[in-house]
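Make a model of this:
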Amino acid sequence: MNFKTSAPRRETFLVSVVIAILVIIGQVVPLPFFTPYALGLLLIAYLILLAGVLLDNV
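Below you'll find the predicted structure:
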């Protein structure tokens, strides 16, 4: 399978990084939403970044 990849847009990258940072902070300091759903939110951050790489204009 040949995938045509491209660099994600800045906004896509920043959204995924902000979610990942909040999850990491939520592991140190209990945050109401980010601590119980840390693994799922980290997966969502990765999938957002993956979509930005594989799809154009995302």
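
rest of the way, CA atoms for contacts and neighbours
OK.

In this structure, what residue spans correspond to helices?
10-28, 38-54 (DSSP state H).

now the other sequence, so there's something to compare against:
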Amino acid sequence: MLHYAVVFLVIALIAAVFGFGGIAAGAVGIAKILFFVFIVLAVISFLTGLLKK
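Got it, this is the predicted structure:
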């Protein structure tokens, strides 16, 4: 999931360089959502792993 966040961030940067502001804003929004979902899932996984031991 972190991979997809980075991909959308790169797409946003490329779109911003070429002047496509709407596409860049949309890609940045998707990248932010994916990044925060990744963080939440990583923390839940970490806590579950601690509680299993």
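
How alike are these chains, TM-score-wise?
Taking TM-score structural alignment, normalised by the length of structure 2 as the basis, the two superposed chains have a TM-score of 0.62; 42 aligned residues with a C-alpha RMSD of 1.9 Å.

follow-up on the earlier one: could you dump the helices of structure 1 into JSON lines with mean neighbour count added?
Shown next, in JSON lines, are the helices of structure 1 (neighbours: other C-alpha atoms under 10 Å):
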{"stretch": "helix 10-28", "mean neighbour count": "16"}
{"stretch": "helix 38-54", "mean neighbour count": "17"}
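
Alignment lookup: residue 37 of structure 1 to structure 2.
Under the alignment by TM-score structural alignment, residue 37 of structure 1 pairs with residue 23 in structure 2.

ok now do the closest residue to its match other than its chain neighbours, which residues does it touch?
Excluding its sequence neighbours, the residue lying closest to residue 23 of structure 2 (C-alpha to C-alpha, 6 or more residues apart in numbering) is residue 15, at 6.5 Å. The contact partners of residue 15 of structure 2, by C-alpha atoms under 8 Å, 6 or more residues apart in numbering, come to 21, 23, 24.

Could you measure from residue 15 of structure 2 over to residue 35 of structure 2?
Distance, residue 15 of structure 2 to residue 35 of structure 2, by C-alpha to C-alpha, to the nearest Å: 19 Å.

Same question for residue 43 of structure 2.
12 Å.
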